[in-house]
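> sequence? don't have it. structure:
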């Protein structure tokens, strides 16, 4: 009885783990996991909170791409022209809406 319960919980946990990374956010030709976009948003929000000027709070490729906390998924994007605009677009993606796939840039639900 305990073994079957443990097996069922393990299967459910693994299913949840695999499906949690299924949501992808598309920006141009690049696709990023929802978790990577959340980390990018948290990174830019923490820097924006430290800076008081709204002009300085938008993510630019220069500082975001050099930050060691940036997920490695974004490095190919950082090497492209227009990376600052693409990163700004990703920061603005509403992740709570993305989770239910009602945002056009999100796929994989």
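That came through fine. Being a predicted model, the structure only gives us computed values, none of them experimental.
> can we go C-alpha only for contacts and neighbour counts from here?
Fine.
> residue 51: neighbour count?
Residue 51 has 12 neighbouring residues, counting by other Cα atoms under 10 Å.
> quick check: closest non-adjacent residue to the residue nearest the centre of the chain.
Nearest residue to the geometric centre of the chain (Cα atoms, centre = their mean): residue 37, 1.2 Å. Among residues not flanking residue 37 along the chain, residue 90 sits closest, at 6.6 Å (Cα to Cα, 6 or more residues apart in numbering).
> at which residues are the strands of the protein located?
Counting by DSSP state E, the chain forms strands over residues 24-27, 30-33, 106-107, given from the N-terminal end onward.
> hmm, residue 25 is touching residue 34, no?
Yes - using Cα atoms under 8 Å, residue 25 is in contact with residue 34, at 6.3 Å.
> pasting the second one now:
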């Protein structure tokens, strides 16, 4: 009984880790997008911007943050990084919806 239960747990854990968020040529793990939320929240509070409006200045601040997940380092070099961060924000704010693939950008469910 234990080996079967362990197998199911391992498969379940693997499925949770394989959700990928895509934007154009960029791919990020859902876990990385969840971590991005904290940076976005801090950026919005310091600039008093509404959600969904990530400016170039906010994107630059997030990119300069040591807390930025490694997966976003390449994105930071893109000229449209703020635009992509803005599109990732709804997923970061509500990642549970991505877990069930309600966002078209999510795959691997």
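Yep, it's here. None of these values were measured; they are calculated from a predicted model.
> give me the distance between the residue nearest to the centre of the first structure and residue 4 of the first structure.
Distance of residue 37 of the first structure to residue 4 of the first structure, given as Cα to Cα, to the nearest Å: 37 Å.
> what's the neighbour count on the equivalent of residue 92 of the first structure over in the second structure?
Structural alignment (TM-score structural alignment) places residue 92 of the first structure against residue 90 in the second structure. Number of residues near residue 90 of the second structure (other Cα under 10 Å) recorded here: 16.
> OK, contacts around the closest residue to residue 32 of the second structure other than its chain neighbours?
Of all residues beyond its chain neighbours, the one nearest residue 32 of the second structure is residue 69 (6.0 Å), with distances taken as Cα to Cα, 6+ apart. Listed by Cα atoms under 8 Å, 6 or more residues apart in numbering, the contact set of residue 69 of the second structure reads 32, 35, 36.
> and of those, the nearest to residue 82 of the second structure?
Using Cα to Cα, the shortest approach to residue 82 of the second structure within those belongs to residue 36, at 13.0 Å.
> now check the first structure for the residue matching that closest one.
Alignment note: residue 36 of the second structure maps to residue 40 in the first structure; criterion TM-score structural alignment.
> count the neighbours of its match for me.
Neighbours of residue 40 of the first structure (other Cα under 10 Å): 22.
> looking at it, it is touching residue 93, isn't it?
No - under the criterion of Cα under 8 Å, residue 40 of the first structure is not in contact with residue 93, lying 10.8 Å apart.
> which ones are touching the match of residue 36 of the second structure?
Applying Cα under 8 Å, 6+ apart, the residues near residue 40 of the first structure are 70, 71, 90, 91.
> can you list which of these carry over to the second structure?
When the contacts of residue 40 of the first structure are mapped onto the second structure through the alignment and contacts are counted by both residues aligned by TM-score structural alignment, their matches' Cα atoms under 8 Å, the preserved ones are 70, 71.
> aligned partner of residue 67 of the second structure in the first structure?
Correspondence of residue 67 of the second structure to the first structure, assessed by TM-score structural alignment: residue 69.
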